[in-house]
Structures are given as C-alpha cells and as structure tokens.
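Visitor: Next come a sequence and a model predicted from it.
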Amino acid sequence: MAKVPTIEELLASAEHSAVHLEMRDTYMPSDPAFIAWQNGTLTDPVGGDVEFQQWLETVWAATGRGVGIRRARVFSVPESDCIRFEHYVSEANAKAGEDIRWLPRRQATDIPFPGNDFWVFDNQLVVVLHFTGDGEAAPDWLEPTRDERVLRLCTSAFEAVWERAVPHAEYRPS
C-alpha cells in the first residue's frame, strides 16, 4: 500500500489551486488550543502552537508561489464552540493567504454534497477527510482519489457554497 501524502505535502506540491470544504460542527475537541480557548486562556490564536505555525508557513509558501487557497465552511447556527473557535483562529489563516468563507447550513439545503469534508488540489486530486463521530481524525483519515465522479461532485459542491458564502472579514458568529 502506497504512503498517502499529507495535506501539507500536497499543498507544497500544488501548482494552481487548493480548495477545502468543511461541513462538520465539531473538529478535534481534544486539541489543546481549542481547550485553552474554551477555558479563556488562549489569547493568541497562533500562540505556542507549533503545528499551527507550521501550517501557516505552508500556506504562506504556497500562496507565495501563486497557489490560490480557498476554504469554505458549512455550519449550523447557533455555532458550536468548535466553529466559534475556528472563526477565532481563521484570522491567522487569512493573514497567511487563505481565502475563507462561511455559509450557514440552512442556506445550503439545495446543494448536493459529498458525505465527507475534502480538499481538491489543482482540480485533479480529491482528498476525502474521514472523522470519527466525535470529530477526531479517524486513523486512516486521508483518502485520495482521482475518480472523475467524485471530483465533479466535490468541485461543484465547493463552488456552490463559495458563491453563497460570506467572506471571513464580514462573518461574525452569533
């Protein structure tokens, strides 16, 4: 079985674009930064989070090469603590070069979606993301595919969300 590249490796090799659609209301509830934010002790979204700092450097390097990185989130309202945390840290992502938009789930009822979150790299490769029921990454959480049907579904879902979603700078959680 071939080694599955990480999202960071795929982003480092992307030539033109990377889009990411997130549709869950809870991600990684065991994340120390999320727990610190919930407790009111996280005052800097980047802080001492080495992994997040490395991610931001990867984004900055990719966008510096001209790779357009877009992230869209579909979420329930009122927002979960996790989504409010994601909004809090997303300013750092935006400063690193990600273009981020937000779409309340009620405004997405007529959009056909795949069953999982995903990334699409250079309109050629889809990486499906698998999570456990409580929002933690599943052991085999990255599933790359070049299946044309999956690519078309993911690309059309992302673009439909993107068209309706609110830019990060304009969205405020309730």
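Guide: In hand now; what should we look at? Numbers count the residues shown, from 1 in each chain.

Visitor: Every contact and neighbour count from this point should use C-alpha atoms.
Guide: OK.

Visitor: ok, the nearest residue to residue 107 once chain neighbours are set aside to residue 46 distance?
Guide: Distances taken as CA to CA, 6 or more residues apart in numbering place residue 164 nearest to residue 107, at 8.0 Å, with adjacent residues excluded. The span separating residue 164 from residue 46 equals 29 Å under the rule CA to CA, to the nearest Å.

Visitor: The two - which one has more neighbours?
Guide: residue 46 (18 against 14; other CA atoms under 10 Å).

Visitor: was I right about that one contacting residue 93?
Guide: No: applying CA atoms under 8 Å, one finds residue 46 not in contact with residue 93, separated by 9.6 Å.

Visitor: now stretch 66-73: how far from the chain's centre is it?
Guide: 9 Å (CA atoms, centre = their mean, to the nearest Å).

Visitor: what's next to that stretch, contact-wise?
Guide: 14-23, 59, 62-63, 97-103, 158, 161-162, 165 (CA atoms under 8 Å, 6 or more residues apart in numbering).

Visitor: Which of the residues in it are classified as buried?
Guide: 67-73 (16 or more other CA atoms under 10 Å).

Visitor: Just the ones of those in strands?
Guide: Per DSSP state E, strands hold the following members of the buried residues of stretch 66-73: 68-73.

Visitor: which one of the buried residues of stretch 66-73 is nearest residue 35?
Guide: Of all the buried residues of stretch 66-73, residue 35 sits closest to residue 73, with 20.9 Å by CA to CA.

Visitor: this is the other structure I want to compare:
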Amino acid sequence: MTTVPTFEELFRGCRESAVHLEMRDSYMKSDPAYIDWNAGAAIDPAERWADWLALVSEATSRGVKVRRARIVSEPVSTYIRFEHEVTEGLNIAAGEEVRWLPRRKATGIALPGNDFWLFDSSLLLVNHFDGEGEWLEPSVSTDAQELKLCAEAFESVWALGIPHADYQLA
C-alpha cells in the first residue's frame, strides 16, 4: 500500500514551484467559512485560515513560486463569489499569484479530469471530489505523461488567465 504524503509534507518539501489548477464551480459547501459567508457574516481570512497563510508564506519566503489558476463558469456561482472575495486576504496575502479564466476561453486547452497541485514539476497531487463538491482522498503520481499533461494544462490556463486584481466577476 502506498502512503500518500500529507499536503503539508508536500508543500514543505517543495523547493521551486507549486501550481494549483481548480476547475469546479463549487467546493465543500459544508465548509463553515462558506456557510457563514453565505449567511452574510464577514470573513477574516487571517483568522479562519491562519495555518494556510503560515504554510504558503513560509514556502514563498524561501523562494517557492506559488501560482493558482481557476477556471470558472460565467455568470459565476455563489461559491466562486465567496472564493473571489477571500482571495486577496487569503491567497494573495500568503504570497500566491492567482489568475481566473472564464470557462468559455478554455475550450482549446487539453485539461485533466481533476483538479491538482503540481510540486516542482515532479510530483502530482490529484484532488478528488464527490458530485456535491465534497473533498475525497487525494492521490499522488509521478507518471511522466500525467505530469506533462498537467504542467501543460496549467501553463495554458495561466497564459490566458486574468490576474486576480483585474478579474471582474460576471
């Protein structure tokens, strides 16, 4: 049986780059932060996600380039509105670069079937979700073809993506 390293272990072991491609219009609607936000509560990313901020900040401070690209349907879902609102205080504040790509502009890109993290272009963490967007156990891969597909897909999305500061929700 292969043991999947924890996300924190993968992130802390990363030396050059960590890229993340998100392709769903909603995730984990059971997340207390999303539930609170959807009910009208103000969300403080530094309070809600202190561990994430620390993990990414530590990586970027040692020179790891962290990039996140999100493919979104427009008009965007309520969940994407939530993500967009917390991105500045969560992802950008931690040192990530974030871009958004309207799904209509992704038609010509060969995309993998799942969201993923690619660490140092050599290890793939594949995120799996059920039909409701709830997180399932991830898998890891070092398969050369999968690494190549995911790296090329990410770079294609990144090249067409709109930087967070410039992306206006539709």
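Guide: It's in. Because the structure is a prediction, the values reported are computed rather than measured.

Visitor: hmm, back to that, rebuild the buried residues of stretch 66-73 of structure 1 as TSV, extending it with distance to residue 140 of structure 1.
Guide: Shown next, in TSV, are the buried residues of stretch 66-73 of structure 1 (distance: CA to CA, whole Å):
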residue	distance to residue 140 of structure 1
67	27
68	27
69	24
70	24
71	22
72	23
73	22
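
Visitor: And the residues you listed, which is closest to residue 153 of structure 1?
Guide: residue 72 (15.2 Å).

Visitor: my guess is residue 141 of structure 1 is in a helix, correct?
Guide: No: counting by DSSP: H, G, I helix; E, B strand; the rest coil, residue 141 of structure 1 is not found in a helix; it is strand.

Visitor: Spit out the contact partners of it.
Guide: Residue 141 of structure 1 touches 128-131, counting by CA under 8 Å, 6+ apart.

Visitor: Number of residues surrounding residue 3 of structure 1?
Guide: 5.

Visitor: Relative to residue 118 of structure 1, how far out is it?
Guide: 18 Å.

Visitor: In terms of helices and strands, where is the residue nearest the centre of structure 2?
Guide: Closest to where the C-alpha atoms of structure 2 average out (CA atoms, centre = their mean) is residue 20, at 4.4 Å. Assigning secondary structure by DSSP states H and E places residue 20 of structure 2 in strand 17-22.

Visitor: what's the average per-residue distance for that strand once overlaid on structure 1?
Guide: Strand 17-22 of structure 2, aligned to structure 1 and superposed, deviates on average by 0.2 Å (mean CA distance after the TM-score superposition for structure 1).

Visitor: Give me the distance between that strand and the centre of its chain.
Guide: Worked out by CA atoms, centre = their mean, strand 17-22 of structure 2 lies 6 Å from the chain centre.

Visitor: next one: stretch 100-107 of structure 1
Guide: 13 Å.

Visitor: for stretch 157-168 of structure 2, same thing?
Guide: With CA atoms, centre = their mean, you get 14 Å for stretch 157-168 of structure 2.

Visitor: Do me a favour and get the end-to-end distance for that stretch?
Guide: 17 Å.

Visitor: Buried residues, it. List them.
Guide: 157-158, 161-162, 164.

Visitor: One more: stretch 13-33 of structure 2?
Guide: For stretch 13-33 of structure 2, by 16+ other CA under 10 Å, it's 14-15, 17-27, 33.

Visitor: likewise stretch 42-51 of structure 2?
Guide: 43, 45.

Visitor: and for that stretch, what are the contacting residues?
Guide: 33, 36-37, 53, 86, 89-90.
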